[in-house]
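S.K.: next come a sequence and a model predicted from it.
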Amino acid sequence: MTTSSTSTTANGVANAWLRGEASGKNEWGVTDIRRAEGSEDLTYPASTVVPTTVHSSGFPLPTLRDAPPLPIDTVLPAVASALADRGVAVVVAAPGAGKTTRLPLALLDAPWRGDGRILVLEPRRLAARAAAEQMARLLGEPVGRRVGYRVRLDARVSAATRVEVLTEGIFTRMVQDDPSLEGIAAVLFDEFHERHIGSDLGLALALESRAVLRPDLRLVVMSATLEAAPVARLLGDSAPAPVIVSEGREHPVTTAHRPPRDGVPMALAVANAVRSARREHGGDVLVFLPGIAELQRVRAALEDEPLDARVELLHGSLALEEQDRVLRPRTPGARVILSTAIAESSVTLDGVRVVVDAGLARVPRFDARSGMTRLETVRVSRAAADQRRGRAGRTAPGHCIRLWDEGQHASLPERPVPEILETDLAPLALELACAGLADATALRWLDVPSAGALAQARALLRDLGALADDGRVTAHGRAMAALGIAPRLAHLVLRGATRGMASLACEIAALLAERDIFRREAAEHDADLATRVEALRRGDRGGVDVARLHRVREEARALRRALPREAHDGAEDLEAIGMLVALAYPDRIAQRRSGDAPRYLLRNGRGARFTSQQPLSRSAYLAIADLDGDPSESRICLAAALDEAALRSAMGEQIATVRDVEWDDATERVRAREVERLGAIVLRERPLRDVEPGDYQAALIDAVRRRGIAALPWRESDLQLRARVAFAHRHVGAPYPDVSDAALLANLDDWLGPALGEARRWTDLAGIAFGDALLAPLPWAARERLDRLAPTHLEVPSGSRIRVDYSDVAHPVLAVKLQECFGLTETPRLAEGRVPVTMHLLSPAGRPVQVTQDLASFWRQGYFEVRKDLKGRYPRHPWPDDPLAAPATRRAKPRGT
């Protein structure tokens, strides 16, 4: 491959490299990105390609320098045979087996390779560079000859390169630019067990290329802790792909579980384990921690007491030169290397004899409700713990200290959750659209991405202009994908460039892509992105992480070079930062709420706040780049001030002017206004005069729907009528409607709407006869019949009209004094004789003495027991021997009788 070819573009930044616009080349023709960016002058001495020889395993290998036998050597012939016969293979080899560096070199002389290149995909830039450099050393050549690498912002390749180590994102761009992968003989997916979304997508695209365009393309999936069977089924067509296993690691590793005592901080527990390891085992110590903050805390804890080793940090945010210093130390002496998961695989740290594992990892988790991806600290999987343990046995017998007990180890998940199942799918959706794949299920996946998460991602991409309404990628979307950064940030850069703010947009995108350049203490008191831009330009040292600042500058320069030549910087006013951030995060534009507290209303209707007074606290509008995702009210972590003019400039097409007639809970009335609105944010409003009555009614009905039927100001007579209708509905049915709360809520427009009239306020509802509203839909005959079916009162023998209680529609109640029923032989019935009332026969004091639906039976049996109990208590009331013959009365006997 030549460095001027554009058919194998690695990513958007690499486009500039390959056009020759940003690349410097040494005398070997090796692309040297760091030279082009003004870093150290790296040149390579003359080197001779050593002829191919036969390895001790009997398989042809190039002559390797300082290459002792490794476990992988014994299975290389099997891998070569599988690729020659089937074209696919799964390789499972323990840490230290040598698969990353030996297997690609073993394939250099495979007959099927011809002049094609072998691509090796690594999940991390550090691993890619380390693997390429190790293979080049084995060949006795500089990196960039037969073995090269290509990672973001750094590449060593030349026309002579035949083994090229890439990161996964660069491979995705390569397939997008040339789905046939012309000139590529094989693709090796290393450390596939980590299941990054990039590796899943890369494998799916490679399988599609092999199935449709390149049946001769060889594919190998490799890992130390891979669950091989599902991968083999995915790679195979009619039968699973061959699985080749390299048993055992070269050097044994013992394991000890030492959980910290209760109350001991993790940093102190790790520091104690490190000191113990140095005393008991010697050698270098590699410590695994979840993130940079933990690395720094443990370093501080180790510095509290003298330590017989120097402490070094290793993480992905380090500059390449700093990573190199850790991987290839120039100073002799014992080391303690505090690392994130970056050292988990594909990296050999010579001298490491002990691994101390805190058992934690930081993983991205996407919250579909908030639209935010947050890093969460979780327990590692058993597979990851095994990978970490294996780092101690790469070059000699080792020891692993796990800061958890064996019971906890058994409860760890077997494998990590694939990233494709829990991360933001917007980048994936954009790549699929660029590949012309509207349906993700058209590809072969180990885990099919969620249809719901993809739909949400595509909705965002449509908002950013990356996808048309029909789901096809737009020219803007292709330009976004070519930049090789997150879709939101790519949109920011491209739109900023068209507005004459190319450099400012690149600076903002680089700042947002990197961890905050402010240290935690400074960041907590100032969430303003503008102060970061100023620090980036001035090089402020106070509160700034200088290493991160340099990385951001490097990224910003690379993005600027990747833009078209016509992009210009006519307007660089820092006040435009808010507008640019709004372009990237249109869903996180916020308006300050009234009051003294720094609380904001987001465009999506949710709340956000500053936890303390900030320089931005009084801003009328914000464009928020980072929130903590709290579902109640999110904490604002990073934002930029946004005035109304900038907001309109950024969101003009999305601002809607609507006639807004809605219920206002604060004033308990319908509010009619014309509103300029951006989602939940109201920009302008004025009163409406020409409002249709139906609009008022709809707003009132909406208020009732939210408050519930019970909130209506029912009069007693309305409630009784509603109960009678409910009785008729139960025992007769049509045309009497269901008047339960649920049914009335479902039909508010039908029964309540016509009764609202000129009502505008909640107090106006008190004048509405809700009972009449319930009867309004009934024909006149049905209303008349209701009086027969469910009369309001029943007359008893005393002449009294007693109200019927229909609260229990199954068993209406007639509560009446016993003496008023003398002579009543049968229980009164309702619903045209269908339903007997439940008689509550009362004492003279109004207390129930008998409940019955069979009055005749009561007179025969129960009456005499009641008479015996009550006659002495109420002597002035009649207690006849024959109640059916006695006159009914509501009065007591006169005194003295």
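M.R.: Looks like it came in fine. Note that the coordinates shown come from a computational prediction; the quantities given were computed from them, not determined experimentally.

S.K.: from here on, contacts and neighbour counts on C-alpha atoms
M.R.: Fine.

S.K.: list the contacts of Ala656.
M.R.: For Ala656, the contact set (C-alpha atoms under 8 Å, 6 or more residues apart in numbering) comprises Val675, Glu676, Arg677, Leu678.

S.K.: put this beside the first:
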Amino acid sequence: MLITVKAIAYLQLEQRQQVSEPSPLCSTHKLPVEGILDEVAGALATHHVVLEAAPGAGKSTALPRWLLQQYHGWNGRIILIQPRRVAAVNVAHYVAAQLGEKPGQRVGFHIRNQKCLSASTQLLVVTEGIFTRMLQRDPELQGVGLVIFDEFHERNLHSDLGLALCLDVLPLRADLRVMVMSATLPGQMIQTWLEEQGHATHFVASEGRQYPITTHYRPPSTLENWLQDLPAVVREALTMAQKGVLVFVPGQREIRRLQEAFRTAPAQVRVMALYGGLTIEEQQAVMAPLARGLKLVFATNVAETSLTIPDIDVVVDSGRERRAQYSPKYGFTRLSTRMISRASAVQRAGRAGRTGPGHCFRLWQEGGTDRLDAFGTPAIEREDLANLLLELKVWGAPVEQLAWYTPPSPALLAAAEQQLHDLQAIEKGQVTARGAELVKASTELRYAAILAYSRKQSVREQVLAAWLVANLEEREGRFTGHLQTALHQRWQQTNGLPRTQRRFQHWLRFLGCQPVPELPFSELPRMLLEGFADRVAEPQRGRYQLATGLALEMGEERPPSGDWLIAVEVSLQQDQAAARLWLYESFNPEILAAMSHPLKLSATRARWRGEQGGLEREHVVSWGKLILQTTQAKGAITADERGKALADWLRQQGWGKTAWSHAEDQFCARMQQLMRLNQASAEGWTAHALLEQLEQWALPWLITMERRNDLKQWRPLEALRTLITQQQRQQLERWLPTEWQAPSGRRHSINYTATDAPFIALKLQEVFGTPSSPTLANGQLTLAFELLSPAGRLLHRTADLASFWQNAWPEVRKEMRGRYPKHPWPEHPVEAEATHLTKRALARKKP
């Protein structure tokens, strides 16, 4: 039922977006939302409201302005929550201008490092994080009559958290109203959910206003070559543009590649970039109309919603986005480049039709749109939840007692609990005094821990902490290599780094101190350990290993050989087993010996001596998975210690020391597919991840072995099967079978180990009579084919059998019928009989 509703909602979204508004920054035309203003006001008198309005309807500007003009707010101040700082500032400026005022009068805004409001402010536009801080300071939101969550479809962590906390306030404030506004999420589903939570809610829908958009499909030569093929599509788009081209790419790396490709663009083309790391001023410059020429904007999905860029009549959509997926195992956020959702594709295309007819170029096949996910995965199911969990603990309500449109991931919550414990922000589940202090800083917990530590140190160390955190937050300019060197060079600069300087002043005020001439950079390692204790890295056999167990690859600037490091900035990209180090600080590991920390543990274990030796028992002091000190221990070695010693040795040697085979590879690949189908992380089912967690699932088998040679006979498949639930086992058998019966009657093994799609290798004649590619998992996966010649050589690989018959088959038939004349090569293969036999054998078989 849920899938059906989402599909219907998506179709309705595309239909509504066929007719929409010119940019609100350059138009005073009547907006679609004006037709439902009276209905919204009438509903707010007794109900909360869910407003579903297609892009261009004017919900962010016309609706709050009308409430100001008609009602001077709504039973108090209106809080309008925007997901991005530049959007909050732009909306406030625009609405104020429409009222003939400047920001700070009836319309104000409050974002990080900047606020503009007064006692007369009736509409306050804020970012999501600022709203969370407002709630923590004043849980009853005194003086506020209406809270509007704009762009809720983006599903950021703070929007979900803010809504959950706001709903928790409603029993204390019967007069407070909540309005949730979304462009793509099905509003009626949100209304139903709010009603189920006991909040009377009215649903209102508004049309958008958008001019016709012509869609062009330009699939890349291969999936891997999309970025190389993109410039040619952009050049084609420029030939069709009357005003400008907006190009959507996943991240800054791709933006830089495109900027280089268009470094010698024609004089009339002004090349710009738009992404979250720019200053407010730099982002606003992109929003300014051009007096002449063409605008060419390379942007991330920051330009997908919230922001309206003038002078755009052509969109080029790469179809990709950079998505963050937190790995609880390593304490890192892995960035992966993935295809966007259908809702995002609609949003992006809509940017071309704001002021007139437009064009949208898509870097995928025409039929590929229907295979995209309907909506993106909300952040609360894939990002680090440590900040969110600490906010909840300070709020005083358990996670399960709050109303969540999407409940937080249990695995991510468990990881967040451990992270808060390691930061000493909680003890036995309760917030410590240190934890309360971390929340007040309103920054990443790592940085907040550094600031909290500095309060107990000298003024010079407090200034160092302020300078360190300001630089880490803003990442302004080139900021890689040795941290102490970079910080010292920046400290000596007399100008530049305006964002960093503003943030530095903020932290000086927060700590209540004044600048000093010189900073005690020698204290940097000890200070960093307060927030980056899990980022300690030890040199091991030519590379580094983190305290979490993750391996590190060096970036452009390599640290001195043999130094222990604190890995300050690390990136973990898609399908990489090792993280890449970008910013580090060297330190003496003796500092760790003098520290007391949850990561510092003492234990007794067994260890194998060399390649041929036996087991010995030792006492170990460790920092996470790094060994600080070992001493010989007395006593007999237990079976449990022997099993763990085997696990340690096997982890170093790899699965090649066991009887691991294709069967294990297949099982793990099927489980990865199943996890993805269930919208869960598949990371735990890689061979590397299973090896890292060996004791947690294989110890009952390992303790039965006496020697390392016993591992050669061990096939882990039986142990792996114990890891899955009965429901998963049933889904695996039903959705992802190990074999597929071809129309020829023969059964073939399905190979799930490929990265793109499961496939079967079989003779081409065996799929005669099959008009289109079969599917798995109730139609969620398409089965690909490696179509072989009668001699078993690969002729063609396809996941679109219908397209193969129509386009490639005539050429294949022409070439193969002369080479293999004894085998059937019919002109109409969809009507032919499937077989693995020669024509003579097939004729004998028939009666």
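M.R.: Now that the structure is in, tell me what you want to look at. All figures in this text were calculated on a predicted structure; none of them were measured in a lab.

S.K.: closest to Ala527 of the first structure among the contacts of Ala656 of the first structure?
M.R.: Top of the list for closeness to Ala527 of the first structure, among the contacts of Ala656 of the first structure and by C-alpha to C-alpha, is Leu678 at 23.8 Å.

S.K.: that closest one pairs with which position in the second structure?
M.R.: Matched to the second structure by TM-score structural alignment, Leu678 of the first structure sits across from Trp623.

S.K.: where in the first structure does the helix or strand encompassing Gly129 of the second structure fall?
M.R.: Gly129 of the second structure belongs to helix 128-137 when elements are defined using DSSP states H and E. Using TM-score structural alignment, helix 128-137 of the second structure corresponds to residues 168-177 of the first structure.

S.K.: now the matching stretch on the second structure. Mean distance?
M.R.: Between stretch 168-177 of the first structure and the corresponding residues of the second structure, superposition yields a mean separation of 0.8 Å, by mean C-alpha distance after the TM-score superposition for the first structure.

S.K.: centre of the chain to that stretch, how far?
M.R.: In terms of C-alpha atoms, centre = their mean, to the nearest Å, the centre of stretch 168-177 of the first structure is set 24 Å apart from its chain centre.

S.K.: stretch 185-201 of the first structure now?
M.R.: Here stretch 185-201 of the first structure shows a centroid-to-chain-centroid distance of 22 Å under the convention C-alpha atoms, centre = their mean.

S.K.: what do you get for stretch 427-435 of the second structure?
M.R.: The answer for stretch 427-435 of the second structure is 29 Å, by C-alpha atoms, centre = their mean.

S.K.: tell me the buried residues in it?
M.R.: Neighbour counts over stretch 427-435 of the second structure (16 or more other C-alpha atoms under 10 Å) mark Val431, Thr432, Arg434, Gly435 as buried.

S.K.: likewise for stretch 169-189 of the first structure?
M.R.: For stretch 169-189 of the first structure, the neighbour count (16+ other C-alpha under 10 Å) marks 169-177, 179-181, 183-189 as buried.

S.K.: what about it, how long is it end to end?
M.R.: In stretch 169-189 of the first structure, first residue to last residue: 12 Å (C-alpha to C-alpha, to the nearest Å).

S.K.: does Asp424 of the first structure really touch Arg458, like I thought?
M.R.: No. Using C-alpha atoms under 8 Å, Asp424 of the first structure is not in contact with Arg458; the gap is 10.9 Å.

S.K.: ok, average deviation of the one helix or strand Leu375 of the first structure maps to from the second structure?
M.R.: Using DSSP H and E, Leu375 of the first structure maps to strand 372-379. Strand 372-379 of the first structure, aligned to the second structure and superposed, deviates on average by 1.7 Å (mean C-alpha distance after the TM-score superposition for the first structure).

S.K.: that strand maps to which residues in the second structure?
M.R.: Counting by TM-score structural alignment, strand 372-379 of the first structure lines up with residues 332-339 of the second structure.

S.K.: what does stretch 145-156 of the first structure give?
M.R.: Going by TM-score structural alignment: stretch 145-156 of the first structure matches residues 105-116.

S.K.: stretch 335-343 of the first structure now?
M.R.: Per TM-score structural alignment, the counterpart of stretch 335-343 of the first structure in the second structure is residues 295-303.

S.K.: can you count the residues close to Asp109 of the first structure?
M.R.: Using other C-alpha atoms under 10 Å, Asp109 of the first structure has 14 other residues around it.

S.K.: let's verify it: helix, strand, or coil?
M.R.: Three-state call for Asp109 of the first structure (DSSP: H, G, I helix; E, B strand; the rest coil): coil.

S.K.: wait, doesn't it sit right on Leu61?
M.R.: Yes. Shown here, Asp109 of the first structure and Leu61 form a contact pair, counting by C-alpha under 8 Å, at 7.3 Å.

S.K.: anything in contact with each of these two?
M.R.: Common neighbours of Asp109 of the first structure and Leu61, using C-alpha under 8 Å, 6+ apart, are Thr52.

S.K.: which position in the second structure pairs with Val221 of the first structure?
M.R.: Mapped onto the second structure by TM-score structural alignment, Val221 of the first structure lines up with Val180.
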